[in-house]
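Enquirer: Quick one: sequence plus predicted model below, questions after.
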Amino acid sequence: MFNALVLDRSEGRLQVDVQELVVDDLPDAGPQQVHVEVLYSSVNYKDALAVTGAGKIIRGGYPIVPGIDLVGRVLESKREDLEEGELVIGTGWQLGEVDWGGYTQRAKVDGSKLVRLPKHMTPKEAMVAGTAGFTAMLSVMALEDHDVDPDDGEIVVTGASGGGGSMAITLLDTLDYEVVASSGSEEAHQYLRDRGADRIVHRSAFEDGPERPMESGKWAGAVDAVGGQTLATLLAQLQRHGTVASYGNAAGHELNTSVFPFILRGVNLIGIDSNTCPNKRRQAAWRRMASVLSSDDIQEMTARTVGLDEVPEACEKLLSGDIRGRVVVDLQ
């Protein structure tokens, strides 16, 4: 017997309960199935939408165990390169959306969607990072891949007070970049400075879109969680050969821009897909994150650690803005 947080729908109403299950209750994960003892998960914005019913996140039908992140120990494996006892991370690949996710003490996961926990990272630290940290690391790696160096100028991070944004600030600061945080929350200013922001600008500086197709080059690079008019402004304001890593659409999915920044300044717009990121790059990102962040860095990002029965409350608080920092779910 083990415990899991189960979402179900009855007569159109969402039900959220911690239930006792047995291993046979877990859906089969296919020919490369790995049975995992889950040690930790985390609470992300997408999880909060799923657990509260505030967003259409669940696409695999009900009942389902939510939780888009997990880290745990392999109990049994049908995949030759993952052995019993190894520690593995699962993020993305529709975990907690289509497939049963991480809010459970036992999980059956397609082994092709797992990567090994880096040697210098603990299971709990991995879930402090979670999808937010993984996405942020992919974004920073995209800047590096396009030769955006710390001495090139400021890097602006939009949606800075969110999980991905604040993680990006910490990573960039640790790598000696000069970081500008863009946020609409004045209450978040001290938190952003603590994460490593050198200065803060209000999101209104970007959200109305650019006045001209190309404006004065301000930024060597950008990490954008917002999209829409904010992304259009960033493209118009990038310095020559600057790069923006885009992973979100908080302000909308449409992008109204021109070709001028691309053909006259050679700027780069790089999409960050943390959900189906290939495993080779996925593993590289986790290893890089483990090498960049210290245990102290990760500890400072942790808002609180909760048990399985506290997840619904944590989701409500995350959506209402009452939690700043990462929430870890302890499943041991």
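Expert: It's in. Numbering: from 1, shown residues only.
Enquirer: Going by C-alpha atoms from here, please, whenever you check contacts or count neighbours.
Expert: Fine.
Enquirer: Specify the local secondary structure of the nearest residue to residue 57 once chain neighbours are set aside.
Expert: In this structure, residue 57 finds its nearest non-sequential neighbour in residue 50, 5.3 Å apart by CA to CA, 6 or more residues apart in numbering. Here residue 50 is helix, with the state taken from DSSP: H, G, I helix; E, B strand; the rest coil.
Enquirer: The one 5 residues further on now?
Expert: Reduced to three states with three-state DSSP, the structure at residue 55 is coil.
Enquirer: so it touches residue 47, yeah?
Expert: No. Residue 55 is not in contact with residue 47 according to CA atoms under 8 Å; the separation is 9.4 Å.
Enquirer: These two: who's more crowded?
Expert: residue 47 (26 against 12; other CA atoms under 10 Å).
Enquirer: which SS state does that one fall under?
Expert: helix.
Enquirer: Can you tell me how far the residue lying closest to it once chain neighbours are set aside is from residue 258?
Expert: Using CA to CA, 6+ apart and skipping the chain neighbours, the partner closest in space to residue 47 is residue 67 (5.8 Å). Here the criterion is CA to CA, to the nearest Å. By it, residue 67 lies 39 Å from residue 258.
Enquirer: Of the two, which one has the most company?
Expert: Counted by other CA under 10 Å, residue 67 and residue 258 do not tie: residue 67 has more neighbours, with 30 against 14.
Enquirer: Touching, that one and residue 95? I think so.
Expert: Yes. If you go by CA under 8 Å, residue 67 and residue 95 touch, sitting 7.0 Å apart.
Enquirer: sorry, back to before: can you give me every residue that contacts the residue nearest to residue 57?
Expert: 56, 57, 58, 66 (CA atoms under 8 Å, 6 or more residues apart in numbering).
Enquirer: Also residue 197?
Expert: So residue 197 contacts 169, 170, 173, 178, 179, 180, 181 (CA under 8 Å, 6+ apart).
Enquirer: Check it against this one:
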Amino acid sequence: MSQFKALQVREAASGEFEQTVVMRDISELPEGELLIRVKYSSLNFKDALSASGNRGVTRKFPHTPGIDAAGIVEKSSVAEFRAGDEVIVTGYDLGMNTAGGLGQYIRIPAGWALKRPEGLSMREAMVLGTAGLTAALCIDKLEQAGITPDAGPILVTGATGGVGTIAVALLTKLGYSVTASTGKAWQSDFLKALGANEVTLRNVLAEGVEKPMLKEQWAGAVDTVGGDILFNVVKSLRYGASVACCGLTAGIEFKASVLPFILRGVNLLGVDSVELPLVVKASMWDKLSLQWKLDSLESLVTELQLEQLPEALGKILAGNMVGRVLVNLD
């Protein structure tokens, strides 16, 4: 088969960006050592940005987004992979300026792919996807900074999003006391079912932007939103505590001072899952397939086909998506 289905984002004459499902030819894919038949992908905030024409994510259109893919190698020009190998691909340039996982085939450098860990199916790997990898990296960084389950409450901001939901579930599995923050009050029961001990509303966390310091509350935090809420979290960390920062839905800037850092010795830890060395990604996927494996994955996921994605991408941009979106490309 030389043709395959893919979501294509195209700039219309009006300047608006349209998403449609088209047939593409494998010969149109970029050069690469691995040709992969994609079985599952997922939706992330970056995919929604690419699909809306954000040139900070994707420079040239038409384009197929999709920063995640799990599938089967059909052709390999390197010894490390053979036809039939099941692989996971997340990050690097996939779905940004290289045709991504929202198409039934991708062709990529071998250095972007990992063989599927035995403890995860391809479907489970894409329920996790970049969001699950990022959540795991955040928790791993917090633990490297010395945080333990008996330290006190851990805050998760943007808790109904992809990274947030998995972070809540993972922290709960590891024995932490979790406070989930969201702007969606009606999702409190959902978050408590994932394991959150408490749910606090986003507007509560936003109070006190003008103050240099806030009351000590959190033994640690996973922040997925950025903006002034992130620095409010920094200002309310307990002495010596840390926040792992991985998102920007509330903005890329915040009002800051050095006071929390020099008076309480707190840490702001940046987390990237895109250009991370493959060996580090592999170690996280091993954790997610073994000691950190979640039994609650299906409660997090909505499964969609390619034709349903334009509406779902709009919901992500509007902040109305809850949990993870799995894309079935079979």
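Expert: The structure has been received and is ready for your questions. On a predicted model such as this, the values are computed, not experimentally measured, just so you know.
Enquirer: that older thread, quick one: which of the contacts of residue 197 of structure 1 is nearest to residue 85 of structure 1?
Expert: The nearest member of the contacts of residue 197 of structure 1 to residue 85 of structure 1, counting by CA to CA, is residue 170 at 31.7 Å.
Enquirer: Okay, and the closest one sits in which element?
Expert: helix 163-174 (DSSP states H and E).
Enquirer: Name the residue closest to the centre of structure 1, please.
Expert: residue 132 (2.1 Å; CA atoms, centre = their mean).
Enquirer: give the contact list for the nearest residue to that residue once chain neighbours are set aside.
Expert: When the adjacent residues along the chain are set aside, residue 132 of structure 1 lies closest to residue 164, with 4.3 Å between them (CA to CA, 6+ apart). Going by CA under 8 Å, 6+ apart, residue 164 of structure 1 touches 131, 132, 133, 135, 136, 225.
Enquirer: Among the residues you listed, which lie within helices?
Expert: 131, 132, 133, 135, 136 (DSSP state H).
Enquirer: Structure 2: which residue goes with the first one?
Expert: Taking TM-score structural alignment as the criterion, the aligned counterpart of residue 131 of structure 1 in structure 2 is residue 130.
Enquirer: and that match, how many neighbours does it have?
Expert: Residue 130 of structure 2 has 24 nearby residues by other CA under 10 Å.
Enquirer: ok, now which ones touch the closest residue to it other than its chain neighbours?
Expert: In this structure, residue 130 of structure 2 finds its nearest non-sequential neighbour in residue 90, 6.1 Å apart by CA to CA, 6+ apart. Applying CA under 8 Å, 6+ apart, we find residue 90 of structure 2 in contact with 67, 68, 69, 112, 113, 129, 130, 274.
Enquirer: between these, which is closest to residue 31 of structure 2?
Expert: Nearest to residue 31 of structure 2 among these, with distances taken as CA to CA, is residue 112, at 13.4 Å.
Enquirer: Now the closest one: closest residue in space that isn't a chain neighbour?
Expert: In space, and not counting its chain neighbours, residue 112 of structure 2 is closest to residue 89: 6.1 Å by CA to CA, 6+ apart.
Enquirer: Now name the helix or strand holding residue 123 of structure 2.
Expert: Going by DSSP H and E, residue 123 of structure 2 is part of helix 122-144.
Enquirer: From the contact counts, what lies against the next helix or strand after that helix?
Expert: As assigned by DSSP H and E, the chain's next helix or strand after helix 122-144 of structure 2 is strand 153-156. Counting contacts by 3 or more CA pairs under 8 Å, 6 or more residues apart in numbering; DSSP states H and E, strand 153-156 of structure 2 packs against helix 162-173, strand 177-182, strand 218-223.
Enquirer: Which among these is found nearest to residue 206 of structure 2?
Expert: Judging these by CA to CA, what sits closest to residue 206 of structure 2 is strand 177-182, at 10.7 Å.
Enquirer: what's the closest one in contact with?
Expert: 149, 152-160, 168, 171-172, 191, 195-202, 205.
Enquirer: Whichever helix or strand comes after it packs against which elements?
Expert: Once the chain leaves strand 177-182 of structure 2, the next helix or strand it forms, by DSSP H and E, is helix 188-194. With contacts defined as 3+ CA pairs under 8 Å, 6+ apart, helix 188-194 of structure 2 has these neighbours: helix 162-173, strand 198-201.
Enquirer: Pull out the buried positions in the longest one.
Expert: Translated: helix 162-173 of structure 2. 162, 163, 164, 165, 166, 167, 168, 169, 170, 171, 172, 173 (16 or more other CA atoms under 10 Å).
Enquirer: related to what we said a few turns ago, where's the residue nearest to residue 112 of structure 2, which helix or strand?
Expert: Counting by DSSP H and E, residue 89 of structure 2 is part of strand 86-90.
Enquirer: The stretch 201-330 of structure 2: strands as residue ranges?
Expert: Using DSSP state E, counting those that start in this stretch, the strands of the stretch 201-330 of structure 2 run over 218-223, 237-245, 267-270, 301-304, 324-328.
Enquirer: Need these in CSV (columns: distance to residue 30 of structure 2).
Expert: Formatted as CSV, these follow (distance: least, CA to CA, whole Å):
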stretch, distance to residue 30 of structure 2
strand 218-223, 35
strand 237-245, 33
strand 267-270, 32
strand 301-304, 26
strand 324-328, 22
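Enquirer: Please tell me which residues of structure 2 stretch 161-174 of structure 1 aligns onto.
Expert: Going by TM-score structural alignment, stretch 161-174 of structure 1 sits over residues 160-173 in structure 2.
Enquirer: Before I go, just wanted to say thanks for your time.
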